[in-house]
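[1] prediction below, plus the sequence it came from.
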Amino acid sequence: MFTCFISQIEPKDVSQALDDTHWIQAMQEELNQFERNKVWELVQRPIPRLEAIRILLAYSCFKNFKLYQMDKTSTRAWYDRLSSFLLQNGFIRGKVDTTLFVFEKGQDCLLVQIYVDDIIFGATNDSLCKKFSNLMQGEFEMSMMEELNFFLGLQIKQCQEGIYISQSKYTKELLKKFGIEEGRTVSTPMATNVKIDKDEKGKSVDESKYRGMIGSLLYLTASRPDILHVVCLCARFQSNPKESHMSLVKRIFRYVKGTIQYGLFYPKNENFSLKGYSD
C-alpha cells in the first residue's frame, strides 16, 4: 500500500503518459482503489458523447432534414430492450457509437440516437419519421414526436438556413451559481501575456469550488470552442489550485458573461468537408 511510483517527467499529453510504465501503474492502482472501495460499478456505456450529438446535428444540415425527439420513463433495462426491438425491425447498430441506429430504405435513411430515456431521430424522408414515431408509441410508452429544440442543456434552433446551438440558459445559471452575475466583462478569455504554471508559492484556494467551476466550464465547451483551450489549461491545476489559477478561471467567466449568446452554427450547404485555420 505504501509503494510510490515516481516518474522523471510530467507528460504533456496522453500518449506520453501511456509510454511511461510508472504512470500506467499509478493509474491502474487508482482504478483498483475505486474497485476495492466499491465507489463505482463498471457497466456497458449506453450514453453517446456530446460530440456524437453535434455530429448528428451537422449531418442533418448536410442532408437537409429536421431532427425530432421522444422520451419515456427510463428503466435499467431500457437500452437493451429498445436496441433489441430496433434490430428486429431492420435497424443497424453503429460499430463505434453503439447508441446510434440506422435504417435504410432505398435512397432514404433514418437515424436514431439514444440517450438514456431520450430518443433523437431524423430522416431524409419525413414519412419515415412518422412511421418510426407510430412504431415506438405502439411498442413503448413514448411521448408524441416533437421537433428537437432543447437537449442536455443545449438550446437547438432548426431554421431554413441551418442549425444554431447555444447554452445561454445554462451559462446564466452558472454565473448565478458562482456569484459572477455582477461586475465587468472582458473581451478575451485569457490575456496574451499570462504565464500559467503550478505557482507552488501561491496561496491555495478552495479545491472543491475550483473543480466545480472547471467542470461547469468544460460542459459549456460543447457549444463554446472559443474557451476550450484556456479551460483545459486551467484544468491541469485542479489538484492544488492557487489564487492565480482562480483568477484565470474567473476571467473566463467574465468573458462568457459578455458573450452569453455565442454558440455554434451549422449552415445548410452542399460542402461537408472539414476545414482548419491558424494564424
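    Great, that's in hand. Numbering: from 1, shown residues only.

[2] can we go C-alpha only for contacts and neighbour counts from here?
    OK.

[3] wait, what's in contact with the most centrally placed residue in the chain?
    Per C-alpha atoms, centre = their mean, the C-alpha nearest to the average position across the chain is that of residue 50, at 3.3 Å. Counting by C-alpha atoms under 8 Å, 6 or more residues apart in numbering, residue 50 touches residue 222.

[4] which SS state does residue 157 fall under?
    Assigned with DSSP: H, G, I helix; E, B strand; the rest coil, residue 157 falls in the strand class.

[5] tell me, how many residues neighbour the closest residue to it other than its chain neighbours?
    Closest residue to residue 157 apart from its sequence neighbours, by C-alpha to C-alpha, 6 or more residues apart in numbering: residue 164 at 5.2 Å. Residue 164 sits with 21 neighbouring residues when counted by other C-alpha atoms under 10 Å.

[6] residue 164 - that's part of a strand, no?
    Yes: per three-state DSSP, residue 164 lies within a strand segment.

[7] isn't it up against residue 268?
    No: in this structure, residue 164 is not within contact of residue 268 by C-alpha atoms under 8 Å, at 11.0 Å.

[8] circling back to that earlier point, so the residue nearest to the centre of the chain versus residue 26, what's the distance?
    29 Å (C-alpha to C-alpha, to the nearest Å).

[9] the helix or strand hosting residue 234 - contacts with which helices or strands?
    For residue 234, the element it lies in under DSSP states H and E is helix 228-235. Contacts defined by 3 or more C-alpha pairs under 8 Å, 6 or more residues apart in numbering; DSSP states H and E place helix 228-235 against helix 207-220, helix 243-257.

[10] ok, the residue nearest to residue 157 - contacts?
    Neighbouring residues of residue 164 by C-alpha under 8 Å, 6+ apart: 156-158, 263-266.

[11] putting a second one here so we can go through both:
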Amino acid sequence: MFTRVVKALYGLHQAPRAWYETLANYLLGNGFKRGKIDQTLFIKKQKGDILLVQVYVDDIIFGSTNKDLCTGFEKLMKDKFQMSSMGELTFFLGLQVQQKEDGIFISQDKYVAEILKKFNYTDVKSASTPVDLEKPLVKDGDADDVDVHLYRSMIGSLMYLTASRPDIMFVVCACARFQVTLKTSHLLAVKRIFRYLKGKPTLGLWYSRDSPFELVAYTDSDYAGATQDRKSTTGGCQFLGNMLISWQYKKQTVVATSTTKAEYVAAASCYGQVLWIQNQLLDYGYNFMHTVINIDNNSTICIIENPAQHSKTKHIEIRHHFIRDCNAKMLIQMVKIYTDHNVADLLTKGFDAGRFQYLVSSIGMLNP
C-alpha cells in the first residue's frame, strides 16, 4: 500500500508544485524571504549575516556567512521533513564542485569521460580546437546521409556539457542547426568536438576567492555568420570580477543590414541578461547598477547614446530598443574595447589554436 501511495504522489503532474508550495510556506513561516527575481531562492538575514537557500525540486543547496545559521537550517528541515544532509557540496545536477581554500573549481570531467566512452572516442587522436576552420558548416546537399539517431544523440550529449564548457558552445550550437538535413560533413564536425574533448577532458571554470567583486559584461556579434540564411550570431558573457558567471550564444532572428545593426541587437540581448543578474544580486544585498558593457563597435555605442540616430534604426524591432532607455537611466555604461580583448568573441565564431587558447584562458577556464 505504501508503494502505491508514493507512486501516486510522485506520479502526479501537480506533485512538484504541491511540494514546492509546502516547502515555501514552511520556510516563509520561519523567517525566510523569497527572492524577487528567482522564486526558488529563499533568504534569511540575521545580525549582519545572510543565509541563502536555493531549491531545485527536492534538491537544496544552502550556504551562509555564519556556520551556525547552516547548522540551524539543517535542524529546521529535519524537524519537518525526512531529509539527509550530504555535507559540503561536491556534485550537483551533473556539475562537479571542488571547494578549495583559494576558490572553487567547477567541471564535468566525469561526464566527459562517460560520453567519450559511450561514442568510442577514448583512443582517438586529440584536436587543439573544436572547430576546423578549413571546413565551414554548410548544407552540403551532395554529401552522403548519416545516422540521424547517432548525430542527435551526440549533439544532445554535448549540449548538456555546455553548462560548464563555454569553449565548445559556439560549435555545438552551430552543429545543432543541421539535425534535420545532416550530412557526412556535419558528423565530421561533431567528431572534431569529441576529439577536442579528448585532449581537454578536465577543463573547467575557476572562481577565485581573491577576485574583485564587480559586475562586468562583454558583447559581440558575427555579422551574417550563418551561411544558410545570412543571419548574424550573438555572443555575450558576464563576469563578477574575473569570474565568468553567465554566457549566451544565439543566432539572431532578424537579418541585420550592417555590422552595426548586428552589434546593436547583440548588445540589447546581452543587457537583458545583465538586467536579470543585477536584480538577482539585489536579493543578495549587492547593488551593481551602472554596469559596464564592453563592446568593440563605436557606431553601436553612438546609436545607444544619441537619440538623433533613431531615424537610422527604424527597421530594427522595437523590443531591441529598451537598451537606450536603460543607458539613459544610467543602469549600464557602454565602453569601447579593442576586438582582440573582447572575450565574447569566443561565442560567435571559430579561431585558430593560438587565438582560441587565449580566449579560453581569458574567461577563466583552466585545468585543476
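    Yes, it's here. Please read all numbers here as calculations on a predicted model, not as lab measurements.

[12] what TM-score do we get after superposing?
    Comparison of the two superposed chains (TM-score structural alignment, normalised by the length of the first structure) gives a TM-score of 0.70, and 208 aligned residues with a C-alpha RMSD of 1.9 Å.

[13] alignment lookup: the residue nearest to residue 157 of the first structure to the second structure.
    Under the alignment by TM-score structural alignment, residue 164 of the first structure pairs with residue 105 in the second structure.

[14] and residue 293 of the second structure, helix, strand or coil?
    Classified using three-state DSSP, residue 293 of the second structure is strand.

[15] what about it, neighbour count?
    Count around residue 293 of the second structure with other C-alpha under 10 Å applied: 23.

[16] same check, this time on residue 190 of the first structure
    Considering only other C-alpha under 10 Å, residue 190 of the first structure is surrounded by 17 other residues.

[17] confirm it sits in a strand?
    No: going by three-state DSSP, the assignment for residue 190 of the first structure is coil, not a strand.

[18] what does it align to in the second structure?
    Under TM-score structural alignment, residue 190 of the first structure pairs with residue 131 in the second structure.

[19] pretty sure residue 184 of the second structure sits against residue 147.
    No: Residue 184 of the second structure is not in contact with residue 147 according to C-alpha under 8 Å; the separation is 9.4 Å.

[20] how much does the helix holding residue 234 of the first structure stray from the second structure?
    Mean deviation of helix 228-235 of the first structure relative to the second structure after superposition (mean C-alpha distance after the TM-score superposition for the first structure): 0.7 Å.

[21] and for stretch 229-247 of the first structure, what span of the second structure is it aligned with?
    So stretch 229-247 of the first structure sits over residues 170-188 in the second structure, by TM-score structural alignment.

[22] can you list contacts of that stretch?
    130-131, 137, 139-141, 143-146, 148, 151-152, 155, 158-159, 189-190, 193, 249, 346-350.

[23] could you pull out the buried residues of that stretch?
    Of all the residues in stretch 170-188 of the second structure, those buried under the rule 16 or more other C-alpha atoms under 10 Å are 170-178, 182-183, 185-187.

[24] and what of stretch 68-84 of the first structure?
    For stretch 68-84 of the first structure, by 16+ other C-alpha under 10 Å, it's 68-71, 79, 82-83.

[25] kindly report the same for stretch 139-149 of the second structure.
    Residues of stretch 139-149 of the second structure classed as buried by neighbour count (16+ other C-alpha under 10 Å): residue 139.

[26] is it correct that residue 100 of the first structure is in contact with residue 119?
    No: at 10.0 Å, residue 100 of the first structure does not count as touching residue 119 under the criterion of C-alpha under 8 Å.

[27] who's more crowded, those two?
    More neighbours surround residue 100 than the other of residue 100 of the first structure and residue 119, with 26 against 19 (other C-alpha under 10 Å).

[28] tell me which helix or strand residue 26 of the second structure sits in.
    Short version, using DSSP H and E: residue 26 of the second structure is in helix 15-28.

[29] going on from that helix, what's the next piece of helix or strand?
    Counting by DSSP H and E, what follows helix 15-28 of the second structure is strand 33-34.

[30] which residues are contacting that following strand?
    So strand 33-34 of the second structure is in contact with 27-28, 40-44, going by C-alpha under 8 Å, 6+ apart.

[31] farthest-separated two in the residues you listed?
    Farthest-apart pair in those is 40 and 44; separation 13.5 Å (C-alpha to C-alpha).

[32] can you map out the helices along the second structure?
    2-11, 15-28, 67-80, 109-118, 148-161, 169-176, 184-199, 259-284, 298-305, 322-328, 353-362 (DSSP state H).

[33] so how far is residue 75 of the first structure from the residue nearest to the centre of the first structure?
    Relative to residue 75 of the first structure, and taking C-alpha to C-alpha, residue 50 of the first structure is found at 22 Å.
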